[in-house]
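S.K.: the sequence and its predicted three-dimensional model are supplied below.
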Amino acid sequence: MLAGVALASIAIARTGDRIGRRRWYTALFLVMGFAGAAFALTDETWLLVLAALTGTVSTEVVESGPFTSLEQAMLPSAARAVDPTRLFGTYNTVATLAGSLGALAAGLVAVLDVEPQRLLLAYAVVAVAGAILTLGLSDAVESVAGSRRAPLQRSRGIVRRLSGLFALDSFGGGFVTQAFIAYWFTETYGTTPETLGVVFFALGLLQSVSFQVAVRLAGRFGLLNTMVFTHLPSNLLLALIPFAPTQLAAFALLLTRSALSQMDVPTRQAYVVGIVDPEERTAAAAYTNTARYVTRPLGPLVAAPILAVSLGAPFVIGGALKSAYDLALYAAFKRRPPRWTDQSAE
């Protein structure tokens, strides 16, 4: 799946504007339909591998592969009169809430007398519906100049630096995946799956609210300041979790951290497409997102042997790496505001 996401994202970075954002978007939904049908209807390994390599199968609700790269580029173009940060805040809120509904729908396995695998047909149905909806997108989502130019021009260096920094942040996040957090609570406090389910559902709700709070903070303090100065405290809270004296205190730290940690998502997405020229948005979004996708799985690989030494160490290491990212990002880009005022005419 990771290889597919990376390959599809790079293909979009290089050809997204030349082929057309809408065409790519429609094609992704159609391929997603094939992938969903394959996972629902067959056990043939080669076919499942082919479906995974399409890059349209993702375990993430927010920032889900090549779709996100295209959407990140199209949103500011399609609604130029709307504050881009507000667009991304609403976009991520809807995605998170929809993902929560999808998680609840997984409970249908216990109600319906069907094989769990067959429920993946819903993935294919949603994909076909998405493909139909893309036909209604206007020309506003396209990049006019991008089809005649290389994907990246004067922003090549900026995108490289951002990609490196985002890779560091994502690598740090790989130390503290949801699976690891669940494992840690189970091993440390004997927390039941039912309790963890409630806590993780609460985390999703807090994240949905935090996207809207981030929009308001960005309007007052700026995108970069909101990204860094909400993310940095959340990383410190993350590092404190293994030192919590009780399960309740650990949950409190986790929930507070969650309320802050995702505020950088809509602001980061807006900043990436705001700091480059309009015709560079597709490539900038795709390359920076690819850097995140590729490095995140490395975190668990490095964390695994560390668990034998200290069960709580990944919290501290992850928090430290992500804090280093925040400080480096601020130092490198504090004097680079978005170019929105220069991008009003696309």
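M.R.: Received, thanks. Worth saying up front: this structure is predicted, and the values here are computed from it rather than measured.
S.K.: all contacts plus neighbour counts: C-alpha atoms, from now on.
M.R.: Fine.
S.K.: so Gly16 sits against Thr26, correct?
M.R.: No. Between Gly16 and Thr26 there is no contact under Cα atoms under 8 Å: 12.0 Å.
S.K.: quick check: which element contains Pro338?
M.R.: Here Pro338 is covered by no helix or strand, with elements defined by DSSP states H and E.
S.K.: buried residues in the helix ranked longest in the chain, which are they?
M.R.: Ranked by residue count under DSSP state H, the longest helix found in the chain is helix 193-221. Applying a neighbour-count criterion of 16 or more other Cα atoms under 10 Å, one finds 196, 199-200, 203-212, 214-218 buried in helix 193-221.
S.K.: swap in stretch 23-41?
M.R.: Under 16+ other Cα under 10 Å, the buried positions of stretch 23-41 are 24-26, 28-40.
S.K.: just stretch 158-177 next, same as before
M.R.: 158-159, 162-177.
S.K.: just give me the neighbour total for Met227.
M.R.: 26 (other Cα atoms under 10 Å).
S.K.: name the nearest residue to it, ignoring sequence neighbours.
M.R.: Spatial nearest neighbour of Met227, excluding adjacent residues (Cα to Cα, 6 or more residues apart in numbering): Asp264 at 4.3 Å.
S.K.: then this one, side by side with the first:
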Amino acid sequence: MMTELCAAKSFDAIGSPLRLLLAARALRDFGDGFVAVLLPVYLTRLGFSPFEIGAMAATALAGSAVLTLAIGFLGVRHDHRRLLLAAAGLMAATGFTLSIFDAYAILLVIAFVGSVNPSGGSASSFVPIEHAVLTRETPDQDRTRMFARYSLIGGLSGAAGALTAAMPDFLTRIGLSELTAIKAMFLLYAALGLFGAVLYARMPRRPPAAQHASKAALGPSRAIVYKLAALFSLDAFAGGFVVQSLLALWLFSRFDMSLSAASIFFFCSGVLSAFSFPVAARVSKRFGLVNTMVFTHLPSSLCLILAAFAPSLTITLALLLVRAALSQMDVPTRSSYVMAVVTEPERTAAASFTSVPRSLAASVSPALAGALFSFSWQASPLIICGALKIAYDVLLLEQFRELKPPEEN
């Protein structure tokens, strides 16, 4: 008991750069939370088809992958603070342009070059840099718990953002049109990007050490990173069939859910996911990072498949909430594992190179899911997602159960 108390005390002594980073993450995920729910509503009101909405989500994820890849190369040679400021500026510009334009071709460009996040999760160019900063500022024994806290703050903020997605319903009652109200939320998203930039600007400059500035982004850990990237891509391709925007679209279509009801559901889903992160950190201390990733993921995938067959909205939402409580427990453990099994100079690149294939793979499946929505049985994306994720879990356990991070040896 005394040992746990001492560990908790030392863990609470978070340095200033980490506090600023966590606060910026909260603002960003709050914005992503309401944009992921509002985006399909906005595009539907503009008259776009499910396939076009899926293609928009795919374009956004593909753009995120390209930008994240660039960050991976730049992160080993450039000040992390400057890169985070640029990413925050891009978020502000994205929200502002979304509030102005409604032509589909222009929205596709914004989705590709901007920071639109249809998954409502951690698919973002911010992530590789933030992971490197978190790992640099945290001792090995606290790394997984810090990633859990980082994910918890993001999850709760995203849940609060999802709940805020109901705001257009209230704004329409005071005389605004629904489209105008949604565009006002995009302006709020832009403001959150600016506030995030203010927080990043207060972080100290930490240029890369001179001996690392000329090195290749990846070195001795290249084979490990490539193998992890391939497996994570399978997981992301599966998840792309049920990104939050498309799941919202499915619920709207199948059960005729209102925007207010959907925002409450995604809030509850986000809260359950968020509180699973610290649980994952505790479980991983006893059972290991890889085991925690796999054995929490498997039942969540089964719940998703069962939800596709559920006869009523109540049963469907119950299964999806159970899935939410389990499916994201691999997020902090996965991030911690990647940072643990590579060398320090490779961390930004490793985070980027494991994220980029994920984003590229995830950018293909939303368009496929959008096409499947046009078929008579719209639940097929849920079944495909669940089956592919089960295959990923089995492969991950087989390939990496013997490669342990320093704290497990």
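M.R.: Arrived safely. Just so it is clear, the structure is predicted and the values come from calculations on it, not from any experiment.
S.K.: after superposition, what is the TM-score?
M.R.: After superposition, the two chains reach a TM-score (TM-score structural alignment, normalised by the length of the first structure) of 0.87; 342 aligned residues with a Cα RMSD of 2.9 Å.
S.K.: that older thread, the residue nearest to Met227 of the first structure touches Gln212, doesn't it?
M.R.: No. Using Cα under 8 Å, Asp264 of the first structure is not in contact with Gln212, being 11.2 Å away.
S.K.: show me what Leu2 of the first structure lines up with in the second structure.
M.R.: Mapped onto the second structure by TM-score structural alignment, Leu2 of the first structure lines up with Leu61.
S.K.: its match is in what secondary structure piece?
M.R.: Assigned by DSSP H and E, Leu61 of the second structure falls in helix 50-75.
S.K.: just Gly239 of the second structure next, same as before
M.R.: helix 222-239.
S.K.: now do that helix: which range of the first structure does it align onto?
M.R.: Under TM-score structural alignment, the match for helix 222-239 of the second structure is residues 156-173.
S.K.: next, the mean deviation of the matching stretch compared to the second structure.
M.R.: Its matched residues in the second structure lie on average 1.0 Å from stretch 156-173 of the first structure after superposition (mean Cα distance after the TM-score superposition for the first structure).
S.K.: list the contacts of the residue nearest the centre of the first structure.
M.R.: Centroid-nearest residue in the first structure: Glu63, 2.5 Å away (criterion: Cα atoms, centre = their mean). Glu63 of the first structure sits next to Asn289 when contact means Cα atoms under 8 Å, 6 or more residues apart in numbering.
S.K.: which residue in the second structure aligns with it?
M.R.: Aligned partner of Glu63 of the first structure by TM-score structural alignment: Ser122.
S.K.: please report how far its match lies from Arg25 of the second structure.
M.R.: 10 Å (Cα to Cα, to the nearest Å).
S.K.: likewise Ile264 of the second structure?
M.R.: Counting by Cα to Cα, the gap from Ile264 of the second structure to Arg25 of the second structure is 22 Å.
S.K.: what do you get for Gly158 of the second structure?
M.R.: Counting by Cα to Cα, the gap from Gly158 of the second structure to Arg25 of the second structure is 10 Å.
S.K.: then Arg173 of the second structure?
M.R.: 32 Å.
S.K.: again with Leu231 of the second structure
M.R.: 26 Å.
S.K.: now do Ser355 of the second structure
M.R.: On the measure of Cα to Cα, Ser355 of the second structure and Arg25 of the second structure end up 17 Å apart.
S.K.: do the same with Arg282 of the second structure
M.R.: 22 Å.
S.K.: where does the residue at the greatest distance from the centre of the first structure fall, helix, sheet strand or coil?
M.R.: Here the centre of the first structure is the reference, and by Cα atoms, centre = their mean the most remote residue is Asp113, at 33.6 Å. At Asp113 of the first structure the chain is in coil, as set by DSSP: H, G, I helix; E, B strand; the rest coil.
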